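>>> sequence and predicted structure, then a few things I'm wondering about:
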Amino acid sequence: MEVEASEMEVEQQQQQPVQNSQSSTKAFGLKNSIQTNFGDDYVFQIVPRDDWTSMAVSLSTNAVKLYSPMTGQYLGECKGHSSTINHICFSGASNQHVLHSCSSDGTIRAWDTRNFQQVSCITAGSSQEVFSFSFGGSDDNLLAAGCQSQILFWDWRNRKQVSCLEESHVDDVTQVHFVPGHQNKLASASADGLICIFDTNGDINDDDHLESVINVGTSIAKIGFLGDFSEKLWCLSNIETLSVWNWNEGTNEANFEDARSLASESWTLDHVDYFVDCHSSGGENLWVIGGTNGGSLGYFPVKYKGEAVIGPPEAVLGGGHMGVVRSILPTSNMQSGPAQSRGIFGWTGGEDGRLCCWMSDDSPEISRSWITSALAKKSPRTRKNCRHQPY
């Protein structure tokens, strides 16, 4: 088994904290730092298994590595893709050991994480790239995939393609998501600036099953859902704008065209250069997670009702990364369990090839949580600071 480099960095020294003018801001200490490789490879995405016994990490080596989120222990590697891995996720509680991945090599693969072997492969076509996928449908039998201006559907039980939508988007379909609680509804987002909502009941086609279209106006990077009934969605664009929509009604709740400036003005650290993701802990609460090219992160609360406001960061993570952060796995997604009992706030991964585990400042394992560059292992190379564009 491959040996991974790991440093357990429980803070022993009382460093001087970086001051923030907002007393409500929490600082988080670096607990565990893992070097995922020894080259110039990126961490793309981190996702947890349903029971949180492992987490999968996609890398720019076209491989997926698995680790324990509790200890950082390296568990194994899934290799088989021949091009960039664009999206990974575990199956649900009924099949927790199966991991799925899609790639620019035109395939969606399933892996048995008990032995790290491939167990199935669905091909979208040799000339296709698969950017995103989602499982759902009224009978929970559909696999949808976002490709180059097309949305493909398979019955995942027999791996037969059942539909191809090719008239709704004119550019790469960067995101597809079956809506939580509305499993027959599929939301797709594209570099053409459109979000489309489809009803996937029956024989799916562009003419009869496209219910509504939201025009964001610029290339879309990520979307996600919030609200008690997942009736709203947030949208991050590739030019770092943020918007909130009611997808059911097709109405705009808020536009943050200057989101980076608003976030930057609310803390005393460097300018926010990019957004990594958004986070909703249930209900209508929303945070946008901004980062600097130097690797610092802030969790900024988003108020989108009435006056649109991005508030001061409620959490700051610094001193772990030396470059752009690409993915965040907050353990607040887990209601209870070992991670919370150990005070683990979450994991991050970035273009410096590192995974960092962050401890909450009331954790019994550390006496104080400072933001300090002294906790980070210096990279032997100078890595580029520009944000990687996967499309």
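Nice, I can see it.

>>> CA atoms for contacts and neighbours, from now on please.
Noted.

>>> from residue 333, how far out is residue 52?
10 Å (Cα to Cα, to the nearest Å).

>>> neighbour-wise, which of these two wins?
Ranked by neighbour count (other Cα atoms under 10 Å), residue 52 and residue 333 place residue 52 first, with 17 against 13.

>>> need the contact list for that one.
With contacts defined as Cα atoms under 8 Å, 6 or more residues apart in numbering, the neighbours of residue 52 are 69, 334.

>>> roughly how far apart are it and residue 340?
Computed with Cα to Cα, the distance linking residue 52 and residue 340 is 11 Å.

>>> go on, residue 325?
As for residue 325, its distance to residue 340 is 23 Å (criterion: Cα to Cα).

>>> in terms of neighbours, single out the busier of those two.
With neighbours defined as other Cα under 10 Å, residue 325 and residue 340 compare such that residue 325 has more, 31 against 18.

>>> alright, now check it against this:
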Amino acid sequence: METAMDVEEQHHSPNPNNAKCFGLKNSIQTNFGDDYVFQIVPKDDWSTMAVSLSTNAVKLYSPEAGQYYGECIGHSATINQILFSGPSNPNLLCSCSSDSTIRAWDTRTFQQVSSINAGSSQEVFSFSIGGTSGNLIAAGCKSQILFWDWRNKKQIACLGDSHVDDVTQVHFVPDEQGKLISASVDGLICTFDTTGDINDDDHLESVINMGTSIAKVGIFGQSYQKLWCLTHIETLGIWNWKDGKNEVDFSDARTSASESWNLDHVDYFVDCHYSREAEKLWVIGGTNAGTLGYFPVNYKGVATIGTVEAILEGGHTSVIRSVLPMSKIHTAPTYGPTQGIFGWTGGEDGRLCCWLSDDSSETNHSWISSTLIMRPQKTRMKNRHHPY
């Protein structure tokens, strides 16, 4: 059952700095009990967003109003990643799971239309659709990367020598769809050429060693040559994946972020977000109590995590698992009915929260007082969250 509520905003004194606290439009309780929200992803035209839950279901909502559309049910174990397949198949949602499958769903009927099985002994932790033809599916599994042709569901390759532990991330490189980047619990980031007959010996191009288990990576930069990497011990690294050069290594990222606001200690990082227009990268950190901050990352010159620029507070009561930015501040589309919405968040409290930009006429302005972004004299340590 879906429940939603409007939240009355508190007024704060105007903030002389640039940090903003965004107004909470509504909060949807996706389920009753202890269910988690894992991930939120948008359809290309932003008419729909898909939300994966710890119930092994995917629910679909309107990003504009939070209206519930329906759910896709079929996975029998944890859903590890979801994504819409792209403009060529706008109504196709894909998901991968620890039940060994990658499934495709028609979001108009909420029915499964296709499925790939990686084998009974496998778990599929991540997947990506790309390749030079656009029909290649790469899946990160237990120390292996498997490849299928999306058109006939035939497995065409298995890379089993490059990683020695769970492959947590696979990404085809935007603008270079023949390149695949993988990351693993073994601490390695590998780059592969996926053209021709794919194998470890001839198609592994480079290896980067982060030195610790990798949770999430993202490809960014004007020519997509850079890579950000978040680890399971909450460190952050910035690399040039083309030449294997480490540009920034924040081994104390949480401490640096915690010193950049006057709220509770940053306990974990949810994600990073990059603006191509502004050429700017943010690391998104949260507290166990459910407050979120966007911290700018300076990876040119002196490496720093700067003063928080946006705070999302008062919507969640527990760890936040996913952030879907939508406002022009973070370069996602603001046209049409979603204009004025900063974004959505989902967490371990089972809630989806919609945040409105402070220039929206739909809610009261909500600003941070300057005391919230000053370095705290004392921060309170909490147990770190283990997302993986």
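Nice, I can see it. All values reported here derive from a predicted model rather than from experimental measurement.

>>> post the TM-score for the overlay when you can.
Overlay of the two chains. TM-score (TM-score structural alignment, normalised by the length of the second structure): 0.93; 372 aligned residues with a Cα RMSD of 1.7 Å.

>>> hey, where'd the helices end up in the stretch 251-388 of the second structure?
Using DSSP state H, counting those that start in this stretch, the helices of the stretch 251-388 of the second structure run over 253-258.

>>> kindly report the same for the stretch 51-200 of the second structure.
Under DSSP H, counting those that start in this stretch, the stretch 51-200 of the second structure gives helices at 200-203.

>>> would you map the strands across it?
Using DSSP state E, counting those that start in this stretch, the strands assigned to the stretch 51-200 of the second structure run over residues 57-61, 68-73, 79-84, 92-97, 101-106, 111-117, 126-130, 136-140, 145-149, 154-159, 167-173, 176-184, 188-193.

>>> okay, the counterpart of residue 261 of the first structure in the second structure and residue 264 of the second structure: tell me how far apart.
Matched by TM-score structural alignment, residue 261 of the first structure corresponds to residue 255 in the second structure. The spacing between residue 255 of the second structure and residue 264 of the second structure, counted by Cα to Cα, is 11 Å.

>>> also residue 4 of the second structure?
For residue 4 of the second structure relative to residue 264 of the second structure (Cα to Cα), the value is 27 Å.

>>> hang on, the earlier thing: so which of the strands of the stretch 51-200 of the second structure gets nearest residue 276 of the second structure?
Put simply, out of the strands of the stretch 51-200 of the second structure the one that sits nearest residue 276 of the second structure is strand 167-173, at 15.3 Å, with distance taken as Cα to Cα.

>>> read off where the closest one ends up in the first structure.
Strand 167-173 of the second structure corresponds to residues 173-179 in the first structure, going by TM-score structural alignment.

>>> what's that stretch in contact with?
Residues from elsewhere that reach stretch 173-179 of the first structure, judged by Cα under 8 Å, 6+ apart: 131-137, 144-151, 184-191, 220-223, 225, 230.

>>> emit the PyMOL select command for whichever of these are buried.
The PyMOL command for the buried members of the contacts of stretch 173-179 of the first structure (criterion: 16 or more other Cα atoms under 10 Å) is given here:
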select buried, resi 131+132+133+134+135+136+137+144+145+146+147+148+149+150+151+184+185+186+187+188+189+190+191+220+221+222+223+225+230
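
>>> OK, contacts around residue 323 of the second structure?
The neighbourhood of residue 323 of the second structure, defined by Cα under 8 Å, 6+ apart, consists of 39, 40, 270, 271, 343, 344, 345, 346.

>>> same thing but at 10 Å, please
38-41, 270-273, 284, 292, 343-347, 352-353 (Cα atoms under 10 Å, 6 or more residues apart in numbering).

>>> residue 183 of the second structure too?
With Cα under 10 Å, 6+ apart as the criterion, the residues that contact residue 183 of the second structure are 126, 140, 163, 165-171, 189-191, 207-210, 213-217, 229.

>>> recalculate using a threshold of 7 Å.
Neighbour list for residue 183 of the second structure: 167, 168, 169, 170, 189, 190, 214 [criterion: Cα atoms under 7 Å, 6 or more residues apart in numbering].

>>> show me what the fifth one lines up with in the first structure.
In the first structure, the residue matched to residue 189 of the second structure (TM-score structural alignment) is residue 195.

>>> could you find the closest non-adjacent residue to its match?
Beyond its immediate neighbours in the sequence, the residue positioned closest to residue 195 of the first structure (Cα to Cα, 6 or more residues apart in numbering) is residue 189, lying 4.4 Å away.

>>> and residue 259 of the first structure, by the same measure?
Nearest residue to residue 259 of the first structure in three dimensions, chain neighbours excluded: residue 241, at 5.7 Å (Cα to Cα, 6+ apart).

>>> ok, the most centrally placed residue in the second structure to residue 295 of the second structure distance?
Most central residue of the second structure, judged by C-alpha distance to the mean C-alpha position with Cα atoms, centre = their mean, is residue 271 at 5.3 Å. If you measure residue 271 of the second structure against residue 295 of the second structure using Cα to Cα, the figure is 11 Å.
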